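Asker: return atomic coordinates for the entry below.
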Amino acid sequence: MTPATEGGSMRPLREIVLTRDIALPRDLLFRLWTEPQHLMRWWGPQNMTAPSVSVDLREGGAWRHCILTPEGKEYWSHGRYLEIVPPERLVFTFAWENQEGRPEHPMQVTVEFQEIGEKTRLIFRKVELPNDTELKLQTGGWEQALDKYVAYAEATSREG
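Answerer: Below is the predicted model:
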């Protein structure tokens, strides 16, 4: 990756890239990533729930989600959809909200769903993380969220 500029100085582009090969059709996997009733079942790290999910699935449309810790602490995030190509690709902005409900450091997420034989390869990319600490925390959180997503997708597929 080439460095990005920040305030006239060069800095490394902090990004997360995670991949999962899932033995399910990408149409299903795309729906599970874009429909609120499904997002509520897997969004967020292990041991956290997503009690509030709103999605306006159109380019320029907004999304907003809350994840809740077992101790009852809420973490809100939101963004806008930049590109939607069902069932291949989603691009959206992502920002955590501070206590006043204002966005903190905005980031961009791309989720690709590629057909690989009988499987779908999901590639998750999040760029412009603000610092190395956030990169480490979010990498762990997204690893867990994707594990929940895959388990939910497999269970949903079995249910028919």
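Asker: C-alpha from now on. contacts and neighbour counts both.
Answerer: Noted.
Asker: so how far is the longest strand along the chain from its chain's centroid?
Answerer: Using DSSP state E, we find that the single longest strand of the chain is strand 74-85. On the basis of CA atoms, centre = their mean, to the nearest Å, strand 74-85 sits 8 Å off its chain's mean C-alpha point.
Asker: what residues does it touch?
Answerer: Strand 74-85 is contacted by residues 57-68, 89-97, 103 when judged by CA atoms under 8 Å, 6 or more residues apart in numbering.
Asker: buried stuff in the helix or strand hosting Glu143?
Answerer: Assigned by DSSP states H and E, Glu143 belongs to helix 132-159. Of all the residues in helix 132-159, those buried under the rule 16 or more other CA atoms under 10 Å are 135, 138-139, 142-150, 152-153.
Asker: looking at these, spot the one nearest Leu39.
Answerer: Distance to Leu39, by CA to CA, is smallest for Tyr149 among the buried residues of helix 132-159, at 8.6 Å.
Asker: residues touching the closest residue to Val17 other than its chain neighbours, list them.
Answerer: In space, and not counting its chain neighbours, Val17 is closest to Arg125: 4.5 Å by CA to CA, 6 or more residues apart in numbering. With contact set as CA under 8 Å, 6+ apart, Arg125 has these partners: 15-18, 109-111.
Asker: where's Arg125, which helix or strand?
Answerer: Using DSSP H and E, Arg125 falls in strand 119-127.
Asker: between helix 132-159 and that strand, find me the angle.
Answerer: 160 degrees (axes from the mean of the first three to the mean of the last three CA atoms, to 10 degrees).
Asker: just checking, what packs against the helix holding Glu143?
Answerer: Applying 3 or more CA pairs under 8 Å, 6 or more residues apart in numbering; DSSP states H and E, we find helix 132-159 packed against strand 15-22, helix 26-34, helix 36-42.
Asker: again, 7 Å this time
Answerer: helix 36-42 (3 or more CA pairs under 7 Å, 6 or more residues apart in numbering; DSSP states H and E).
Asker: quick one more, to check against the first:
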Amino acid sequence: MEISYPDEVTIAGVQEFAAPKELVFEVFTQPEHLKQTLTPFDEKIVALEFDVRPGGMYDYTFVTPDGKPYRFFGQYLEVQKSKKLISTWHFSGWDSVEAVETLDFHDLGNQTLMNYQLRFRTPEGRAHMSKVDGVEAGYLKVNEYLINLQKDNNDRRIF
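Answerer: Alright, predicted model coming up:
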């Protein structure tokens, strides 16, 4: 993922996925896929709720190998099937930090280009996000999952 900081409140990124955008969108919105892709490292999902529609909520908690829980939650503001997801973004450890996350999906045939933006309300909120390794690792994990998902589906078609 190519990460940039276009201003003092925004983190932006571009990621290519080796799958059609309809499948990529499904992986970003369906609980059976989210359970497999939300945690970039060796964390364990212990709670997961996604209601992917404008006004719907998402809320998930994972626990790290050393036992620390982390919770992300928010509300979907805009949902355009296979095109765009916009939601509020909150992290349980940073109660005063508010952001809006935007994912734009662009068709590249059998691949998808996703533009990612996390726009914080204040520069102080953005300053909390000093590392993006989890974001980068997370999207690499999604890409690997998509490759394996397509391979598994192709293997099933052979029989």
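Asker: buried ones from the contacts of Arg125 of the first structure, can you make that a ChimeraX selection?
Answerer: Command for ChimeraX that selects the buried part of the contacts of Arg125 of the first structure, burial taken from 16+ other CA under 10 Å:
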select :15,16,109,110,111
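Asker: so which of the contacts of Arg125 of the first structure persist in the second structure?
Answerer: Retained in the second structure (both residues aligned by TM-score structural alignment, their matches' CA atoms under 8 Å) from the contacts of Arg125 of the first structure: 15-18, 109-111.
Asker: farthest pair within the contacts of Arg125 of the first structure?
Answerer: Glu15 and Val111 (13.2 Å).
Asker: is it true that Gly13 of the second structure touches Pro6?
Answerer: No. Using CA atoms under 7 Å, Gly13 of the second structure makes no contact with Pro6, being 10.0 Å away.
Asker: aligned against the second structure, show me the partner of the residue nearest to Val17 of the first structure.
Answerer: Aligned by TM-score structural alignment, Arg125 of the first structure pairs with Gln117 of the second structure.
Asker: and the closest residue to Pro65 of the second structure other than its chain neighbours, what does it touch?
Answerer: Counting by CA to CA, 6+ apart, Glu43 is the residue found nearest to Pro65 of the second structure once chain neighbours are left out, at 6.0 Å. Contact analysis of Glu43 of the second structure by CA atoms under 7 Å, 6 or more residues apart in numbering lists 62-65.
Asker: buried subset of those as a PyMOL selection?
Answerer: To isolate the buried ones among these in PyMOL, judged by 16+ other CA under 10 Å, type:
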select buried, resi 62+63
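Asker: of the contacts of Glu43 of the second structure, closest to Asp107 of the second structure?
Answerer: Nearest to Asp107 of the second structure, judged by CA to CA, of these is Phe62 at 31.2 Å.
Asker: now the aligned partner of the closest one in the first structure. Nearest residue, chain neighbours left out?
Answerer: Under the alignment (TM-score structural alignment), Phe62 of the second structure maps onto Ile67 of the first structure. Of all residues not flanking Ile67 of the first structure in the chain, Ala50 sits nearest, at 4.5 Å (CA to CA, 6+ apart).
Asker: can you find the partner of that neighbour in the second structure?
Answerer: In the second structure, Ala50 of the first structure lands on Ile45 (TM-score structural alignment).
Asker: so the spatially most central residue of the first structure is in which element?
Answerer: Closest residue to the average C-alpha location of the first structure: Val109 at 6.5 Å, with CA atoms, centre = their mean. Here Val109 of the first structure, judged by DSSP H and E, is contained in strand 107-116.
Asker: where in the second structure does that strand fall?
Answerer: Against the second structure, strand 107-116 of the first structure falls on residues 99-108 (TM-score structural alignment).
Asker: ok, and what's touching the matching stretch?
Answerer: Everything outside stretch 99-108 of the second structure that qualifies as a contact, by CA under 7 Å, 6+ apart, is 20-21, 82-90, 112-121.
Asker: and stretch 60-69 of the first structure, by the same measure?
Answerer: 44, 47-56, 74-82.
Asker: in that stretch, what counts as buried?
Answerer: 62-68.
Asker: in TSV, list those along with secondary structure and distance to Gln37 of the first structure.
Answerer: Shown next, in TSV, are these (DSSP: H, G, I helix; E, B strand; the rest coil; distance: CA to CA, whole Å):
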residue	secondary structure	distance to Gln37 of the first structure
Ala62	strand	16
Trp63	strand	13
Arg64	strand	13
His65	strand	12
Cys66	strand	14
Ile67	strand	14
Leu68	strand	16
